[in-house]
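> Got a predicted structure plus its sequence, pasted below:
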Amino acid sequence: MTNPSNFSGIYDLDTAHSSVGFTVRHAMVTKVRGEFTDFTATLTANQENPADSKVEATVVTGSVDTRNEDRDAHIKGEDFFDVEKFPQMTFASASFDVDASGNGTVTGDLTIKGTTKPVTLDVETFGVEEDPFGNTRLGFEASTTINRKDFGIDFDAPLNSGGALVGEKIAIEIEGSGIKRA
């Protein structure tokens, strides 16, 4: 960590330098990657007592982008996110099990399509640094894997081989750059 004394504090995710992405198996033989382009998150970090840290995040489901307009339209529809009825998904931390450097796990409640389930994110923190504009930045990565059916996303298109067009497991990957509030 570059400057541990600046680690504690409230950080807002810098969406211009962060990403919320996912990967899912397609036709059982390849992967499709996508991201969400509209999201917010706030991290309250407590370096001295990491268990007192918390994070809250919101993702606009209609901002999904898989670089294919037809697929994105299908994902936004009732078979997947049903963005008209469920315009957001949220995450609220329940516990932090991280060391003083911010590495470990964060468990919390993920809500997608009105269904809330606990998930655990593996978190790696890369440090704190002041940028050339005077902002204190905290860099991190977080990842987890969920089963989409646990959240009511149960679209199935069977393949002749017995598999499904869209895999059930979704890998979620977050690259984050938080800016400390003044």
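Good, I have the coordinates.
> hey, let's count contacts and neighbours off CA atoms from now on
Noted.
> Quick one: the strands in this structure, in order.
Taking DSSP state E as the test, the strands found in the chain are 9-13, 19-26, 30-36, 39-45, 54-60, 64-65, 88-98, 104-112, 115-130, 136-147, 166-180.
> Touching, residue 87 and residue 60? I think so.
Yes - using Cα atoms under 8 Å, residue 87 is in contact with residue 60, at 5.9 Å.
> and residue 125, what does it touch?
Neighbour list for residue 125: 101-103, 138-141 [criterion: Cα atoms under 8 Å, 6 or more residues apart in numbering].
> hmm, I was thinking of residue 32
By Cα under 8 Å, 6+ apart, the contact set of residue 32 is 23-26, 66.
> what's the answer for residue 25, then?
Counted by Cα under 8 Å, 6+ apart, residue 25 has contacts 31-32, 166-170.
> picking that back up, may I see the strands of the chain organised as a markdown table, with distance to residue 81 added?
Putting these into a markdown table (distance: least, Cα to Cα, whole Å) gives the following:
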| stretch | distance to residue 81 |
| --- | --- |
| strand 9-13 | 23 |
| strand 19-26 | 14 |
| strand 30-36 | 12 |
| strand 39-45 | 15 |
| strand 54-60 | 10 |
| strand 64-65 | 10 |
| strand 88-98 | 9 |
| strand 104-112 | 8 |
| strand 115-130 | 11 |
| strand 136-147 | 14 |
| strand 166-180 | 14 |
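> looking at the contacts of residue 32, which has the most residues close by?
residue 24 (20 neighbours; other Cα atoms under 10 Å).
> That residue reaches residue 171, doesn't it?
Yes - contact criterion Cα under 8 Å: residue 24 and residue 171 qualify, at 6.6 Å.
> In addition, the following structure is provided for comparison:
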Amino acid sequence: MQFTQTLKAFATSALLGGAAMAGTAHAADYVIDTEGAHASIQFKISHLGFSWLKGRFNDFEGDFSYDADNPEAAEITVTIDTASIDSNHADRDAHLRSADFLDVEQFPQARFVSTDFIPHDDGEATLEGELTLRGITRDIAIDVEKIGEGEDPWGNYRVGFSGETEFRLEDYGIDYELGPTSEVVYLELEVEGIQQ
């Protein structure tokens, strides 16, 4: 009788422990959905103080991990093909690829690797990390807003974010004279990931 009670207690404990573990959220791994064009890296810079010059990088890839119950553990890595810069003007794009700017022959990739994810009470967050551009690595902070999370109509699980940041051209060794109003580049990021 004692043995039977002990066995039942052990089985109950094991079942409860398993259920508790099943209910524990773990960080999920996501691949950024560039194939479906549900992500983008866009930039803008002032043109002499008269207008905004806008463009994008057409080719990039990345992955991230994210758990809504433990957002502080989020991590992301993104690699950008710098030659894919596209400002909708062939001659300007050729100049942007030259040594005056991105120097894509010597530095064909830019890379962002996160170091910290700091949630805020308003539902937004700050993503900190290192941006390597033209072979120069500097710390950068991105203001992040979570857009949504859930299952899509095809059975995939997705989560998406928007982000904004900025940096000075001179921080990455770009000293081409564009005038005092054109020293800062503003980045607008859309990241939608598919859970793996």
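It's in. Here the structure is a predicted model, which means the values were calculated and not measured.
> rewinding a little: derive a PyMOL selection command for the buried subset of the contacts of residue 25 of structure 1.
In PyMOL, this line selects whichever of the contacts of residue 25 of structure 1 come out buried by 16 or more other Cα atoms under 10 Å:
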select buried, resi 166+167+168+170
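> which one of the contacts of residue 25 of structure 1 sits closest to residue 47 of structure 1?
residue 170 (30.8 Å; Cα to Cα).
> So what touches stretch 75-90 of structure 2?
Defining contact as Cα under 8 Å, 6+ apart, one finds that stretch 75-90 of structure 2 is touched by 53-66, 93, 96-97, 102, 104, 107-117.
> Filter these down to just the buried residues.
54-66, 93, 96-97, 102, 104, 107-117.
> quick one, longest helix in structure 2?
Across structure 2, the longest stretch assigned as helix under DSSP state H is helix 2-22.
> which among the contacts of residue 32 of structure 1 gets closest to residue 14 of structure 1?
The closest of those, once distances to residue 14 of structure 1 are taken by Cα to Cα, is residue 66, at 21.4 Å.
> In structure 2, which residues correspond to stretch 26-45 of structure 1?
Under TM-score structural alignment, the alignment places stretch 26-45 of structure 1 onto residues 47-66 of structure 2.
> Contacts only, for the aligned residue in structure 2 for residue 84 of structure 1.
In structure 2, the residue matched to residue 84 of structure 1 (TM-score structural alignment) is residue 105. Counting by Cα under 8 Å, 6+ apart, residue 105 of structure 2 touches residue 98.
> which parts of the longest helix of structure 2 are buried?
Judged by neighbour count (16+ other Cα under 10 Å), helix 2-22 of structure 2 contains no buried residues.
> Who are the packing partners of that helix?
Helices and strands touching helix 2-22 of structure 2, by 3 or more Cα pairs under 8 Å, 6 or more residues apart in numbering; DSSP states H and E: there are none.
> from the middle of its chain, how far away would that helix be?
43 Å (Cα atoms, centre = their mean, to the nearest Å).
> With stretch 131-149 of structure 1 instead?
That offset, for stretch 131-149 of structure 1, works out to 8 Å (Cα atoms, centre = their mean).
> Where in structure 2 does that stretch fall?
Using TM-score structural alignment, stretch 131-149 of structure 1 corresponds to residues 152-170 of structure 2.
> quick revisit: pull up the overlap in contacts between residue 24 and residue 171 of structure 1.
Counting by Cα under 8 Å, 6+ apart, no residue touches both residue 24 of structure 1 and residue 171.
> Please name the residues that touch residue 41 of structure 2.
Residue 41 of structure 2 sits next to 56-58, 187-190 when contact means Cα under 8 Å, 6+ apart.
> For the aligned residue in structure 1 for residue 129 of structure 2, give its distance to residue 32 of structure 1.
Aligned counterpart of residue 129 of structure 2 in structure 1: residue 108 (TM-score structural alignment). Separation of residue 108 of structure 1 from residue 32 of structure 1 (Cα to Cα, to the nearest Å): 26 Å.
> Also residue 84 of structure 1?
Taken as Cα to Cα, the span from residue 84 of structure 1 to residue 32 of structure 1 is 23 Å.
> now do residue 119 of structure 1
Separation of residue 119 of structure 1 from residue 32 of structure 1 (Cα to Cα): 22 Å.
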